[in-house]
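Participant: Sharing a model prediction with you, sequence too.
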Amino acid sequence: PAALFLACLLLAALPAARAQTAPAAAKAPAVSIATEPISAVVIHPQREIAASVIPRNESRISAEVTGVLRRWTVEAGSTVSKGEVLVEIDPADFRLAVQQAQAAVDGSVARLKQAEQQRERSKALVAQGFFSQEAQAQRDTEVALQRSELAANRAQLATAQRQLAKATLRAPFAASVMERLAQTGEVVTPGSVLYVLAETGAAEVSAKIAPADVAGLRRAREIVFETRGQSYPLRLLRVGGTVSAPARTQEVRLRFASGAASPVPPGSDGRVLWNEPQPHLPAQVLVRRGDAIGVFVQQGKVARFVALPGAQEGRAAAVSLPAGTRLVVRGQATLQDGAAIR
């Protein structure tokens, strides 16, 4: 009986306790905070990636014929113009081959001329009945054969002349000589690398970028290459379509906005800089609530938590809130969603 009486007493006291607790909770004091319009808080963070200037063409100039290297003309570190002679291979054998092919052409021309004259004479004899039609057909065949022989010999002459031209190697474009491998007196064969040239003028900037930053780079209004205290405007050329492992980056190529001539020599290192075009909120106004990272905004006299997709602790986060939003910039660390504020 005593236990039953105690239980009844507790049940009777419970509603009174609830009635006392509810007003206390409803009367929780408003949290003192500070707010600012979102337009005064947003930033456009600067991004940077390591980059280097590379030539558009870096060619290994190789021998195309077999022979003894007679002379080379430029040393490593020099600059050459398009068409400038780099190497001469002994041309004696190639000149003899040209002379031989020319003689064969001359002989073919003489034989063709003789065959054509004989054919014309035989036509007159056929008309007079002194020459048969079969014999005339044979004359026509001889002329056709001589013409074929002349065409073959002319092709052989063109080949010999081309081989002679290949004995002299010329720069395919204006370039800087990166390496000279040619040595006077050595025997070279087709494929032997004699020079390494880097094209001057139309250089490009190469860099590796995280896939998450590609969209911002594409939309950036201004991109610059910074090296040795100098900045040069850039324009985006292309973004590689594959992500390299294990760095998980994509290659981007950019060119100098100044025009065809590069203001920075190939091989220079620096960094590519640009500002994110999308507004971001600084890391100090972000808070974590549960599994989400976001910010508190003012809605009347209460604070509301707004999660920001993709936000990371310690980094500015992209935001797309309305321009009139007032953002809690002080006191947000202790706030809960729906808390009264003042």
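Facilitator: Received it, and whenever you're ready, just let me know what you need. Given the structure is predicted, the values throughout are model-derived calculations rather than measurements.

Participant: contacts and neighbour counts: CA atoms only from here.
Facilitator: Will do.

Participant: And the helix or strand where residue 205 lies, how far out from the chain middle?
Facilitator: Assigned by DSSP states H and E, residue 205 falls within strand 203-209. Mean-position distance between strand 203-209 and its chain equals 6 Å (CA atoms, centre = their mean, to the nearest Å).

Participant: How about stretch 255-267?
Facilitator: 15 Å.

Participant: what sits up against that stretch?
Facilitator: With contacts defined as CA atoms under 8 Å, 6 or more residues apart in numbering, stretch 255-267 is touched by 52-55, 198, 200-205, 232-237.

Participant: Can you give me the end-to-end span of that stretch?
Facilitator: 14 Å (CA to CA, to the nearest Å).

Participant: Name the residues of it that come out as buried.
Facilitator: By 16 or more other CA atoms under 10 Å, the buried positions in stretch 255-267 come out as 255, 256, 257, 262, 264, 266.

Participant: Can you pick out the most distant pair from the residues you listed?
Facilitator: Maximum pairwise distance in the buried residues of stretch 255-267, criterion CA to CA, is 15.8 Å, between 257 and 266.

Participant: contacting residues around the residue nearest the centre of the chain?
Facilitator: The centre of the chain sits closest to residue 253, judged by CA atoms, centre = their mean, with a distance of 3.3 Å. Neighbour list for residue 253: 204, 205, 206, 207, 236, 237, 238, 239 [criterion: CA under 8 Å, 6+ apart].

Participant: Kindly recompute the last result at 6 Å.
Facilitator: 205, 206, 237, 238 (CA atoms under 6 Å, 6 or more residues apart in numbering).

Participant: Which helix or which strand is home to it?
Facilitator: Taking DSSP H and E as the criterion, residue 253 maps to strand 250-256.

Participant: ditto for residue 18
Facilitator: Going by DSSP H and E, residue 18 is in helix 2-26.

Participant: Please enumerate the strands of the stretch 151-300 of the chain.
Facilitator: Using DSSP state E, counting those that start in this stretch, the strands of the stretch 151-300 of the chain run over 168-170, 175-180, 187-188, 193-199, 203-209, 223-227, 230-239, 250-256, 269-275, 280-281, 287-289, 292-299.

Participant: just so I know, which of those lies nearest residue 119?
Facilitator: That would be, of the strands of the stretch 151-300 of the chain and by CA to CA, strand 168-170, which comes in at 45.1 Å.

Participant: ok now whichever helix or strand residue 47 is part of, how far from the chain's centre?
Facilitator: Element membership of residue 47 [criterion: DSSP H and E] is strand 46-55. Here strand 46-55 is found 12 Å from its chain centre; the criterion is CA atoms, centre = their mean.

Participant: Show me what it is packed against.
Facilitator: Contacts defined by 3 or more CA pairs under 6 Å, 6 or more residues apart in numbering; DSSP states H and E place strand 46-55 against strand 203-209, strand 269-275.

Participant: Second structure follows, compare the two:
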Amino acid sequence: MMRRKLLVPALAMAGGFSFALLSHEHDAVAKVPAPAVTPAPVPVTVATATAGDVPIELDGLGRVQAFNTVTVRTQVEGQIQRIAYTQGQTVHKGDLLVKIDPRLYQAKLEQDQAALARDKAHLANAEANLNRYLPLAHSGFASGQQVDTQQAMVAQQQATLKADQAQIDQDQVEVDYTDIAAPIDGVAGFRLVDEGNVVHPTDANGLVTITEVQPIAVLFTLPQADLPEIQQRMAAAGQTGLAVEAYSQDGARKLDQGTLETTNNMVDAASGTITLRADFPNAGKLLWPGEFVQARLVLSVRHDGVAVPAAVVQRGPAGSYAWVVDPSGTAIMQPIQVAQLAHGRALVTSGLAPGQKVVTDGQYGLEPGTRVAEQTANEVASAAPLKNAQTDMLGIQP
């Protein structure tokens, strides 16, 4: 019994010693520092800031307008004998478009020409009689009244001849009007009448519409706030004028380059915009009346301007900035000043120097001091998106 009592405290002391030993070993393990984990570089695409001539431009939505538009009408009544043009054909001033039956007008012309010949004979007879009366009046065999009457007869016949000639001239004009010619160079539209129809000068639709497309004009609008600078640049350009480029409506294709002609004489109070007109040679006929285009007015050219892709520019509470990759491959947040964003390029006036590498894609995974791994655009697009470790949502990983 005594041995059992002595054995229990001995076991208790042994258990306590083992627990203390284990606890000491656990504390020793807990005090060993965990090895540091180096974060993996963030995959980004980069571009290099370049220096060169950068045009300062203003973009506006424009609509193409024919330089001249003419609705061809008949000036005499008659039946159409022939249509001498093809729809959509390029015609030149003086080209025959429509032939109207001229026989009625030709007959009237000949009739009046005959009346002129008759009246010429009457005049010749009156002048002969006057020449007979004058010697007789000097010798007293004819009265002064007879001479005066004969002189009035000659004057009357002379006036009749003038009236006959005027009527013949009018008849000739009407005959000429039966040949309807193109009044300008341009493109003929759809036929509005067909052969065999009788046309009148009072017809509302006319015969055909011709639009002059070489040269051609573009009317476009810009905010009224740009008007003072535009006027200043126009005055400085003088006779040379400011260049205007016309692009397709989606901005993907350049159609032509022309010159700013003028600005409208008032601002549209409803929209707060000013309308401008530019003229284009349109040698390739890529501009067509009624077409919507993008018009780019070139105000000036910034020489040695620093340009980067537009995707480089980021915006924060303090303004615009860009992520610059230093030679060690570390991302640096660099404040910048942007003068213009146009056509996928940004003109930077301060903050960047030519030759610096800037991040164009992958900025959402960056913070100052982050190491980056330069990749192609395809590699970045195929990489797994960054996720927030706590919310498992797309975003910046803390």
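Facilitator: Noted; the coordinates are in hand. Because the structure is predicted, anything quoted here is derived from the model rather than measured.

Participant: Mind checking the TM-score on these two?
Facilitator: TM-score for the superposed chains, counting by TM-score structural alignment, normalised by the length of structure 1: 0.65, backed by 254 aligned residues with a CA RMSD of 3.5 Å.

Participant: re earlier: got a markdown table for the contacts of residue 253 of structure 1, with neighbour count too?
Facilitator: What follows is the contacts of residue 253 of structure 1, written out as a markdown table (neighbours: other CA atoms under 10 Å):
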| residue | neighbour count |
| --- | --- |
| 205 | 29 |
| 206 | 20 |
| 237 | 13 |
| 238 | 12 |
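
Participant: Not including adjacent chain positions, what is the nearest residue to residue 251 of structure 1?
Facilitator: With sequence-adjacent residues excluded and distances taken as CA to CA, 6 or more residues apart in numbering, residue 251 of structure 1 is closest to residue 208, at 4.6 Å.

Participant: what about the one you found, how many neighbours?
Facilitator: 19 (other CA atoms under 10 Å).

Participant: separation between it and residue 95 of structure 1?
Facilitator: From residue 208 of structure 1 to residue 95 of structure 1 the distance is 52 Å (CA to CA).

Participant: circling back to that earlier point, can I get the strands of the stretch 151-300 of structure 1 in JSON lines with distance to residue 13 of structure 1?
Facilitator: Converted to JSON lines, the strands of the stretch 151-300 of structure 1 look like this (distance: least, CA to CA, whole Å):
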{"stretch": "strand 168-170", "distance to residue 13 of structure 1": "105"}
{"stretch": "strand 175-180", "distance to residue 13 of structure 1": "94"}
{"stretch": "strand 187-188", "distance to residue 13 of structure 1": "108"}
{"stretch": "strand 193-199", "distance to residue 13 of structure 1": "92"}
{"stretch": "strand 203-209", "distance to residue 13 of structure 1": "67"}
{"stretch": "strand 223-227", "distance to residue 13 of structure 1": "72"}
{"stretch": "strand 230-239", "distance to residue 13 of structure 1": "73"}
{"stretch": "strand 250-256", "distance to residue 13 of structure 1": "69"}
{"stretch": "strand 269-275", "distance to residue 13 of structure 1": "65"}
{"stretch": "strand 280-281", "distance to residue 13 of structure 1": "51"}
{"stretch": "strand 287-289", "distance to residue 13 of structure 1": "37"}
{"stretch": "strand 292-299", "distance to residue 13 of structure 1": "39"}
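
Participant: right, and residue 46 of structure 1 touches residue 277 too?
Facilitator: No - look at residue 46 of structure 1 against residue 277 with CA atoms under 6 Å: they stay out of range, at 9.6 Å.

Participant: These two: who's more crowded?
Facilitator: Neighbours were counted for residue 46 of structure 1 and for residue 277 using other CA under 10 Å; residue 277 has more, 19 against 10.

Participant: any idea how far the more buried one is from residue 315 of structure 1?
Facilitator: Computed as CA to CA, the residue 277 of structure 1 to residue 315 of structure 1 distance reads 16 Å.

Participant: which residue packs closest to the residue nearest to the centre of structure 1, ignoring adjacent ones?
Facilitator: residue 206 (4.8 Å).

Participant: After alignment, which residue of structure 2 pairs with the one you found?
Facilitator: Residue 206 of structure 1 maps onto residue 219 in structure 2, with residues paired by TM-score structural alignment.

Participant: residue contacts, its match?
Facilitator: Counting by CA under 6 Å, 6+ apart, residue 219 of structure 2 has contacts 62, 63, 276, 277.

Participant: Against residue 268 of structure 2, how distant is it?
Facilitator: 14 Å.

Participant: now residue 193 of structure 2
Facilitator: Residue 193 of structure 2 sits 39 Å away from residue 268 of structure 2, taking CA to CA as the criterion.

Participant: swap in residue 83 of structure 2?
Facilitator: Residue 83 of structure 2 sits 44 Å away from residue 268 of structure 2, going by CA to CA.

Participant: Looking at those two, which has the bigger crowd around it?
Facilitator: Higher neighbour count among residue 83 of structure 2 and residue 268: residue 83, with 18 against 14, using other CA under 10 Å.

Participant: Now do the same for the more buried one: its match in structure 1.
Facilitator: Aligned by TM-score structural alignment, residue 83 of structure 2 pairs with residue 72 of structure 1.

Participant: Run through the residues that contact its match.
Facilitator: Contact analysis of residue 72 of structure 1 by CA under 6 Å, 6+ apart lists 86, 87.

Participant: For the counterpart of residue 119 of structure 2 in structure 1, which three-state class applies?
Facilitator: Matched by TM-score structural alignment, residue 119 of structure 2 corresponds to residue 108 in structure 1. In three-state terms, and counting by DSSP: H, G, I helix; E, B strand; the rest coil, residue 108 of structure 1 is helix.

Participant: my guess is residue 108 of structure 1 contacts residue 150, does it?
Facilitator: Yes - assessed by CA under 6 Å, residue 108 of structure 1 is found in contact with residue 150 at 5.0 Å.

Participant: before we move on, back to that, distance-wise, check the residue nearest to the centre of structure 1 relative to residue 237 of structure 1.
Facilitator: Here the criterion is CA to CA. By it, residue 253 of structure 1 lies 5 Å from residue 237 of structure 1.

Participant: and the gap between the nearest residue to residue 272 of structure 1 once chain neighbours are set aside and residue 88 of structure 1?
Facilitator: Counting by CA to CA, 6+ apart, residue 225 is the residue found nearest to residue 272 of structure 1 once chain neighbours are left out, at 4.6 Å. Going from residue 225 of structure 1 to residue 88 of structure 1 by CA to CA gives 41 Å.

Participant: Appreciated, that's everything.
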